[in-house]
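Engineer: Provided below are the primary sequence and the corresponding predicted coordinates.
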Amino acid sequence: MNRDTRTALMDLAEHSVRSRGFDGFSYADLAEAIGIRKASIHYHFPTKANLSEALIERYQTHLQHGLAEIKTTHSSAGERFKALIALYRSALHDGQTVCLCVAFSICRESLSEAVISRVGAVRTMVLQWLMAMFERGQRDGTIVAIQNSTDEARTTLATLEGAHLAARTEEDPAVFDAATRLLNARCQG
């Protein structure tokens, strides 16, 4: 199996997890969709636990790059906040998927401790990024009504994740937009 097939497997598995949950697909499903034998999948990912670890590791790296890009391309906290909301919205794919952390959280009982820990690490990374953004917002005045950066970060992440679930339930990104309207309204720049 070449690198492109491995990437295709990971892309398909991630889409499956994000749209149907971790328990909503099997290696047989992946093999059929890609046109390979299950043994080929087992060569790179001996177990679904190994696959889930690779998925969350890749997701964390992509999200880290996305957050760094937002920080680089947007100077004010308000602009960064709007960009983060847009990043989360883009993960909805027209209401057909949720972010990988939300999808994994729903199927927590089926995951290895390593993956559960990594999901926690991803959430911590986002919370720290949000705290820094809110602290910047207090300094530059581009986000209104900031109370406490830690509480703001926790509330924002819960709102974004909950908005994902609601939009997926309705299969409508407009539900996400409605749920995040007040967050966007707080941005002054």
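Structural biologist: Arrived safely, thanks for sending. The structure presented is a predicted model; accordingly, all values stated were derived computationally and were not measured.
Engineer: drop to CA atoms for contacts and neighbour counts, all remaining ones
Structural biologist: Will do.
Engineer: and the host helix or strand of residue 128, how far out from the chain middle?
Structural biologist: According to DSSP states H and E, residue 128 maps onto helix 113-140. Relative to its parent chain, helix 113-140 has a centroid offset of 12 Å by CA atoms, centre = their mean, to the nearest Å.
Engineer: ok, which stretches of this protein are helices?
Structural biologist: Taking DSSP state H to define them, one finds helices in the chain at 3-20, 27-34, 38-44, 48-73, 77-90, 100-106, 113-140, 149-170, 173-185.
Engineer: could those helices go into JSON lines alongside mean neighbour count?
Structural biologist: What follows is the helices of the chain, written out as JSON lines (neighbours: other CA atoms under 10 Å):
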{"stretch": "helix 3-20", "mean neighbour count": "17"}
{"stretch": "helix 27-34", "mean neighbour count": "15"}
{"stretch": "helix 38-44", "mean neighbour count": "14"}
{"stretch": "helix 48-73", "mean neighbour count": "16"}
{"stretch": "helix 77-90", "mean neighbour count": "20"}
{"stretch": "helix 100-106", "mean neighbour count": "20"}
{"stretch": "helix 113-140", "mean neighbour count": "18"}
{"stretch": "helix 149-170", "mean neighbour count": "18"}
{"stretch": "helix 173-185", "mean neighbour count": "17"}
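Engineer: take a look at this one as well, against the first:
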Amino acid sequence: METTTRTKILSLAERLLRTRGYADFSYADLVDEVGVRKASIHHHFPTKEQLGVEVVEDYLARFREELEAILGNDQSAPRRLSAYAELFSASLFDGTFPLCTALAAELAALPERMQDQTRAFFQIHLDWLERVVQQGKKARELDGAPAARKAANILLNAIEGGAVVAWALGKPESVTIGFDELVRLWSSKSR
């Protein structure tokens, strides 16, 4: 029971972070849906900050596994980048904002530990993208890309901006347009 309740709380808190934001939800929002009293939520997570930190830690563990799976499953850099971009569209099609985007949007309202986690989250994105671009340049699959670190920043800006625009317009299918175009242009110069 303890693990199930804790898991339910974490799952719902993640959904609330991704749909309403950290500042706009409280333990009262969790009570009805989880089916426990507020005291039970405080038993598992004494503070909202602790809950937020654990939601992000849990998500980051899953996110790292997804990135490693992409590296293992998709052999070309353009395919790896496409699979990465799909992580963003999948969340928008599920009716949630990508967690990294949601956290960054209200960075100033987050507790310091969550601000640090958010910065680390973006560093994970940049490091992974840089690695894939470096491999793609070495394999001559992304000859048109700029230096790997710069390309990683450009790609992250494109997908994060795409997520914000897609969310605002309610058009999840548009999230990867800019990102996909960059990858297409950079790989077309390799042919």
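Structural biologist: Structure received. Just so it is clear, the model here is predicted, and its values are computed rather than measured.
Engineer: quick one: TM-score?
Structural biologist: Put the two chains on top of each other and the TM-score (TM-score structural alignment, normalised by the length of structure 1) is 0.92; 188 aligned residues with a CA RMSD of 1.7 Å.
Engineer: how big's the offset between the helix holding residue 128 of structure 1 and structure 2?
Structural biologist: Mean deviation of helix 113-140 of structure 1 relative to structure 2 after superposition (mean CA distance after the TM-score superposition for structure 1): 0.9 Å.
Engineer: now the most centrally placed residue in structure 1: how far from residue 163 of structure 1?
Structural biologist: In structure 1, the centroid-proximal residue (CA atoms, centre = their mean) is residue 99; its distance is 3.4 Å. Taking CA to CA, to the nearest Å as the criterion, residue 99 of structure 1 is separated from residue 163 of structure 1 by 11 Å.
Engineer: got a list of what the spatially closest residue to residue 118 of structure 1 that is not a sequence neighbour touches?
Structural biologist: Once flanking residues are discounted, residue 118 of structure 1 sits nearest to residue 56: 6.8 Å by CA to CA, 6 or more residues apart in numbering. By CA atoms under 8 Å, 6 or more residues apart in numbering, the contact set of residue 56 of structure 1 is 100, 101, 115, 118, 119.
Engineer: which of those lies closest to residue 169 of structure 1?
Structural biologist: residue 100 (15.6 Å; CA to CA).
Engineer: tell me which residues touch the closest one, please.
Structural biologist: 14, 17, 18, 56, 59.
Engineer: recalculate using a threshold of 10 Å.
Structural biologist: Shown in contact with residue 100 of structure 1 (CA atoms under 10 Å, 6 or more residues apart in numbering): 14-15, 17-19, 21-22, 55-56, 59-60, 91, 106, 119.
Engineer: that one and residue 151 of structure 1, how far apart?
Structural biologist: Distance from residue 100 of structure 1 to residue 151 of structure 1, by CA to CA: 23 Å.
Engineer: got it, and residue 137 of structure 1?
Structural biologist: 14 Å.
Engineer: same deal with residue 15 of structure 1?
Structural biologist: From residue 15 of structure 1 over to residue 151 of structure 1 the distance is 31 Å, taken as CA to CA.
Engineer: cool, residue 117 of structure 1 as well?
Structural biologist: According to CA to CA, residue 117 of structure 1 stands 22 Å off from residue 151 of structure 1.
Engineer: still on that earlier bit, which other helices and strands contact the helix holding residue 128 of structure 1?
Structural biologist: helix 48-73, helix 77-90, helix 100-106, helix 149-170 (3 or more CA pairs under 10 Å, 6 or more residues apart in numbering; DSSP states H and E).
Engineer: could you dump those to TSV with distance to residue 124 of structure 1?
Structural biologist: Below are these laid out as TSV (distance: least, CA to CA, whole Å):
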stretch	distance to residue 124 of structure 1
helix 48-73	11
helix 77-90	15
helix 100-106	11
helix 149-170	10
